[in-house]
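# With the sequence up front, the predicted model follows.
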Amino acid sequence: MEKRWIYKQTPPREAVEKLSQEININPYLSTILVQRGTNDFESAKAYFRPTLSELHDPFLMKDMQQAVDRLKRAIDSQEKILVYGDYDVDGTTAVALVYSYLRAFHPNCAVYIPDRHKEGYGVSRAGIEWADENGYSLIIALDCGIKAADMVVLAEHKGIDFIICDHHLPDEEIPNAVAVLDPKRKDCNYPYKELSGCALGFKLIQAYARQHRDEQEVYQFLDLVAVSTASDIVPITGENRILTYYGLKKLNENPLPGLKALREVSQNRSDLDVSGIVFTLGPRINAAGRVAHASAAVELLIAETESEALALAGALNLNNDTRRQFDLDITEEALSMIHNNEVLRSAKSTVLFKNTWHKGVIGIVAARC
């Protein structure tokens, strides 16, 4: 795909000079800030020193009250709750966040991550069958579910309710779940549309805590939100910027045991920023779902002791080494196939296949080649 640079217009000189004087910075920096919509001291303060009080009210999200009410009923009635999520970084961090919050006061909950190769992406029939066989009456779907209208119907027939927390663009038909939390819904007036799946899980527990517990409890999981936001390549603007700012502070000062262990096995001893997450933590979490099973990543992220976390992090690190080797081998083989075939060398597009190539990494290879 050809890159296209879009240059912002030079802002009015008066606005640049005014901001430079107000916050005492170089005019070149104030030019960039004004181009990004930061025009005065207050907006600059919000940009550089965001506060948690600036997070949007979670109840502005369509269906949030219904979600909180159903969750409260499940907890009060001691129902079994299944926290279900996608197998990538966003999904596994989302599952870890919601499960870790709930288990502190509701032991009747478990996690389910579909098998990447056997079940594929999203809510699977196998997952619903497992929930039914094990007596779960509420499924919280994270980073998936917005296109699972048929699976929601299947679950309903089995007496299982759904709360969907998804950030992907919905189809015209919204699943008939108890609640569908998706800021990209046409009928959702939530002010910020670019939250990650994990951030949506955070908004759900934030809303629940605000009405029924202590909201301060939820901020201990912001390091998971930062990891998901960085790894899922959502814009670091607006509410995401606030969540990431505080998530990075948590990650660098007092991370959850699983993330602390993952940093140790990756031998990263400097403070992490967004790029550090993308290139250090993200690939190791993703590797579990690519070459083994993503449930291993969740087990790490919900670990409660450092010793347990270190053992699990070591296994994920080995998975990542395996993923790298698969990646290298397939890349070399694919390029060799092209180089040795005149038709492929001259083709405008190339499609290659070999049944021995590992399904979990061919997407990475295709993107690079």
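Looks like it came in fine.
# drop to CA atoms for contacts and neighbour counts, all remaining ones
Will do.
# Counting by contacts, list what the one helix or strand residue 139 maps to packs against.
Assigning secondary structure by DSSP states H and E places residue 139 in strand 138-142. Counting contacts by 3 or more C-alpha pairs under 8 Å, 6 or more residues apart in numbering; DSSP states H and E, strand 138-142 is packed against strand 81-85, helix 89-103, strand 161-165, helix 197-212.
# okay, the ones you listed in CSV with distance to residue 32 and mean neighbour count next?
Output for the helices and strands packed on strand 138-142, formatted as CSV (distance: least, C-alpha to C-alpha, whole Å; neighbours: other C-alpha atoms under 10 Å):
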stretch, distance to residue 32, mean neighbour count
strand 81-85, 39, 28
helix 89-103, 31, 26
strand 161-165, 35, 27
helix 197-212, 28, 23
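# and residue 275, which of the ones you listed is closest to it?
helix 89-103 (14.7 Å; C-alpha to C-alpha).
# Next, the angle from the closest one to strand 138-142.
Put simply, helix 89-103 runs at 140 degrees to strand 138-142, going by axes from the mean of the first three to the mean of the last three C-alpha atoms, to 10 degrees.
# Tell me the helix or strand right after helix 89-103.
As assigned by DSSP H and E, the chain's next helix or strand after helix 89-103 is strand 109-112.
# Other residues contacting that following strand?
Applying C-alpha atoms under 8 Å, 6 or more residues apart in numbering, the contact partners of strand 109-112 are 80, 81, 82, 83, 84, 85, 95, 99, 102, 103, 127, 295.
# residues contacting the fifth one?
By C-alpha under 8 Å, 6+ apart, the residues touching residue 84 are 95, 111, 112, 113, 139, 140, 141, 142.
# Closest one of those residues to residue 34?
Minimum distance to residue 34 across the contacts of residue 84 is 36.3 Å, recorded for residue 142 (C-alpha to C-alpha).
# ranges for the strands of the stretch 151-300 of the chain?
Per DSSP state E, counting those that start in this stretch, the stretch 151-300 of the chain carries strands over the ranges 161-165, 179-181.
# now for the last one, which elements pack on it?
Contacts of strand 179-181 with other secondary structure elements, assessed using 3+ C-alpha pairs under 8 Å, 6+ apart, are made with helix 64-76, strand 161-165.
# got it, and the first one?
Using 3+ C-alpha pairs under 8 Å, 6+ apart as the contact definition, the elements that strand 161-165 packs against are strand 138-142, helix 149-157, strand 179-181, helix 197-212.
# out of the contacts of residue 84, who has the most neighbours?
When neighbours are counted by other C-alpha atoms under 10 Å, residue 95 leads the contacts of residue 84 with 34 neighbours.
# Just to check, that residue is in contact with residue 142?
Yes: with contact defined as C-alpha atoms under 8 Å, residue 95 reaches residue 142; the gap is 6.7 Å.
# second one coming, line it up with the first:
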Amino acid sequence: MRAELLERYQALPLPTTKDEHWRFTDLRGFDPDAWSAEVVEQAEVASLVDLDVAASATIDESGIQVSDVGRIPTGVRFEPLTEDHPLVGSLVRPDDKFRAHNAAVWQHGLLVHVGEGVVVEKPLYLRVSSAAPGGSLHWRVLVVAEPGSRFTLVQELTSADEELETYVNGVVEVVVRDGAKAEIVDLQRLSRKAWLFASFHARVERDAELDWVEGGFGSAKGKVWIQNDLAGRGATSRVTGAYFADGTQHLDYDTYQLHAAPDTTSDFAFKGALRDSAATVWRGMIRVEEGAQKTNAYQENRNLLLSKTATANSIPGLEILANDVRCTHGATLSQVDREQLFYLMARGLPRAEAERLIVRGFFQDVLDRIDLEPVRDALGATLEARIPEA
């Protein structure tokens, strides 16, 4: 199977700006085969968020290490993922260059399986850490929430050095069974010279809930796909995204809300702030299948430009095959309100501090959507910290 997947990867072309989903993300000069699989000693990297966790794991070039599993309840599997698990590859298909690359060469992965009716009070934590200069890291996570279970998984992507040039390629597949509730937090703060390609795909079944938080602060360029399939009656998914790009960063988010069953709800809200010559892309699609009546779907992307040279592209979309639905979307692009800035500076605040307050106010409504207080506080502080002192 790996040999077949490798052949498929090699046969697939690298996307170009002629491909609709890559129209604003130019990969010229990037060769996924030019990166090594070197193993190096990991440096200690401080976590963005301070959590009291039930169990933790680290994935890096050397493998996966799992710890603290004695603190998790009976009925929870928090262990290395093997490629023979029947759900591996059930959601994320090798249908493009990067997903095929991950499927062909990934080595290190984590299985999070929460048994029926099990409630995990404290978060489960995974750190994915890249440390090899010129290296590549392909990882995979499979999350299965059995009926009636409740838990939170926090995944943090880090680099050992802010100037580290790496290629990071990840896949996360999430299955939320009937009546379960899962919260997934993904915090990305890779090196400003890292290439990131990640595919996150979830299937939410009858009366189940998925709450996904996406924080984007690092990487140089790449793309993140987020797809939620509302596959059972009464399924609900909510995705909250907050990102900040500066310098020459280029962040690209491609989201897909698939309503395949009636009485389902999805709510995707992404907000970003940009400085310098940074660029962002957000593409959102809501698709409602023919039998998915009473669908309630919403998507929005709002961007705040903190410089005249920053660029944000928003492409919302709807594909509706049912006739009794409520689907709405919105996208806005704005600069810092000069009157707000003048008002704050006239009261003695330095420009940088005034901009921090404006940025915090801009993001406040998406931060309020995050239930886990340490994550909410960490995201708010990180967003404000991106405003330079002078």
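Alright, I've got the coordinates. Just so it is clear, the structure is predicted and the values come from calculations on it, not from any experiment.
# And the TM-score between these chains?
Here the TM-score for the pair of chains, by TM-score structural alignment, normalised by the length of the first structure, is 0.28; 176 aligned residues with a C-alpha RMSD of 7.1 Å.
# which among the contacts of residue 84 of the first structure gets closest to residue 322 of the first structure?
Distance ranking of the contacts of residue 84 of the first structure against residue 322 of the first structure, using C-alpha to C-alpha, places residue 113 first at 21.0 Å.
# what about the strands of the stretch 151-300 of the first structure, which gets the closest to residue 291 of the first structure?
strand 161-165 (26.3 Å).
# shouldn't residue 212 of the second structure be in contact with residue 183?
Yes: Residue 212 of the second structure lies in contact with residue 183 (C-alpha under 8 Å); the separation is 5.8 Å.
# Just give me the longest helix of the second structure.
In the second structure, taking DSSP state H as the definition, the longest helix is helix 351-367.
# List the buried residues of that helix.
351-360, 362-363, 366-367 (16 or more other C-alpha atoms under 10 Å).
# For that helix, which helices and strands make contact with it?
Against helix 351-367 of the second structure (3+ C-alpha pairs under 8 Å, 6+ apart) you get strand 236-245, strand 265-274, helix 338-346, helix 373-385.
# hmm, try it at 10 Å
Contacts defined by 3 or more C-alpha pairs under 10 Å, 6 or more residues apart in numbering; DSSP states H and E place helix 351-367 of the second structure against strand 236-245, strand 265-274, strand 296-305, helix 338-346, helix 373-385.
# Would you format the helices and strands packed on strand 179-181 of the first structure as TSV with distance to residue 309 of the first structure included?
Supplementary listing: those in TSV, determined by distance: least, C-alpha to C-alpha, whole Å:
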stretch	distance to residue 309 of the first structure
helix 64-76	28
strand 161-165	27
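# Check those for me and report the most buried one.
strand 161-165 (a mean of 27; mean count of other C-alpha atoms under 10 Å).
# quick one, it and helix 89-103 angle?
For strand 161-165 of the first structure against helix 89-103, the angle by the same axes, to 10 degrees is 130 degrees.
# For residue 212 and residue 183 of the second structure, list the residues in contact with both.
Common contacts of residue 212 of the second structure and residue 183, defined by C-alpha atoms under 10 Å, 6 or more residues apart in numbering, comprise 152, 153, 154, 237, 238, 239, 370.
# Hmm, residue 304 of the second structure is touching residue 361, no?
No: with contact defined as C-alpha atoms under 10 Å, residue 304 of the second structure does not reach residue 361; the gap is 11.1 Å.
# circling back to that earlier point, how about the shared contacts of residue 212 and residue 183 of the second structure in a markdown table, adding distance to residue 319 of the second structure and neighbour count?
Supplementary listing: these in a markdown table, determined by distance: C-alpha to C-alpha, whole Å; neighbours: other C-alpha atoms under 10 Å:
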| residue | distance to residue 319 of the second structure | neighbour count |
| --- | --- | --- |
| 152 | 31 | 22 |
| 153 | 31 | 22 |
| 154 | 32 | 21 |
| 237 | 18 | 25 |
| 238 | 19 | 21 |
| 239 | 19 | 26 |
| 370 | 28 | 21 |
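# Output these as a markdown table; include the columns distance to residue 137 of the second structure.
Output for these, formatted as a markdown table (distance: C-alpha to C-alpha, whole Å):
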| residue | distance to residue 137 of the second structure |
| --- | --- |
| 152 | 24 |
| 153 | 21 |
| 154 | 19 |
| 237 | 29 |
| 238 | 29 |
| 239 | 26 |
| 370 | 29 |
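# nearest residue to residue 155 of the first structure other than its sequence neighbours?
Nearest in space to residue 155 of the first structure, with sequence neighbours left out and distances taken as C-alpha to C-alpha, 6 or more residues apart in numbering, is residue 128 at 6.3 Å.
# Can you report how many residues lie near that neighbour?
Residue 128 of the first structure has 23 neighbouring residues, counting by other C-alpha under 10 Å.
# between the helices and strands packed on helix 351-367 of the second structure, which gets nearest to residue 100 of the second structure?
Using C-alpha to C-alpha, those put strand 236-245 closest to residue 100 of the second structure, at 25.2 Å.
# Between strand 265-274 and the next helix or strand after that closest one, find me the angle.
Scanning forward in sequence from strand 236-245 of the second structure by DSSP H and E, the next helix or strand is strand 250-259. Counting by the same axes, to 10 degrees, strand 250-259 of the second structure lies at 170 degrees to strand 265-274.
# what angle do strand 250-259 of the second structure and strand 236-245 make?
Using the same axes, to 10 degrees, strand 250-259 of the second structure lies at 170 degrees relative to strand 236-245.
# Please name every helix or strand in contact with strand 250-259 of the second structure.
Using 3+ C-alpha pairs under 10 Å, 6+ apart: strand 250-259 of the second structure touches strand 195-204, strand 209-216, strand 221-230, strand 236-245, strand 265-274, strand 279-288, strand 296-305, strand 311-320.
# go with 6 Å
strand 221-230, strand 279-288 (3 or more C-alpha pairs under 6 Å, 6 or more residues apart in numbering; DSSP states H and E).
# Out of the shared contacts of residue 212 and residue 183 of the second structure, which comes closest to residue 296 of the second structure?
Closest to residue 296 of the second structure, out of all of those and judged by C-alpha to C-alpha, is residue 237, at 10.7 Å.
# Next, the contact list for that closest one, please.
By C-alpha atoms under 6 Å, 6 or more residues apart in numbering, the contact list for residue 237 of the second structure reads 209, 210, 211, 266.
# rerun at 10 Å
With C-alpha under 10 Å, 6+ apart, residue 237 of the second structure has these contacts: 181-183, 202-204, 208-212, 228-230, 257, 264-268, 297.
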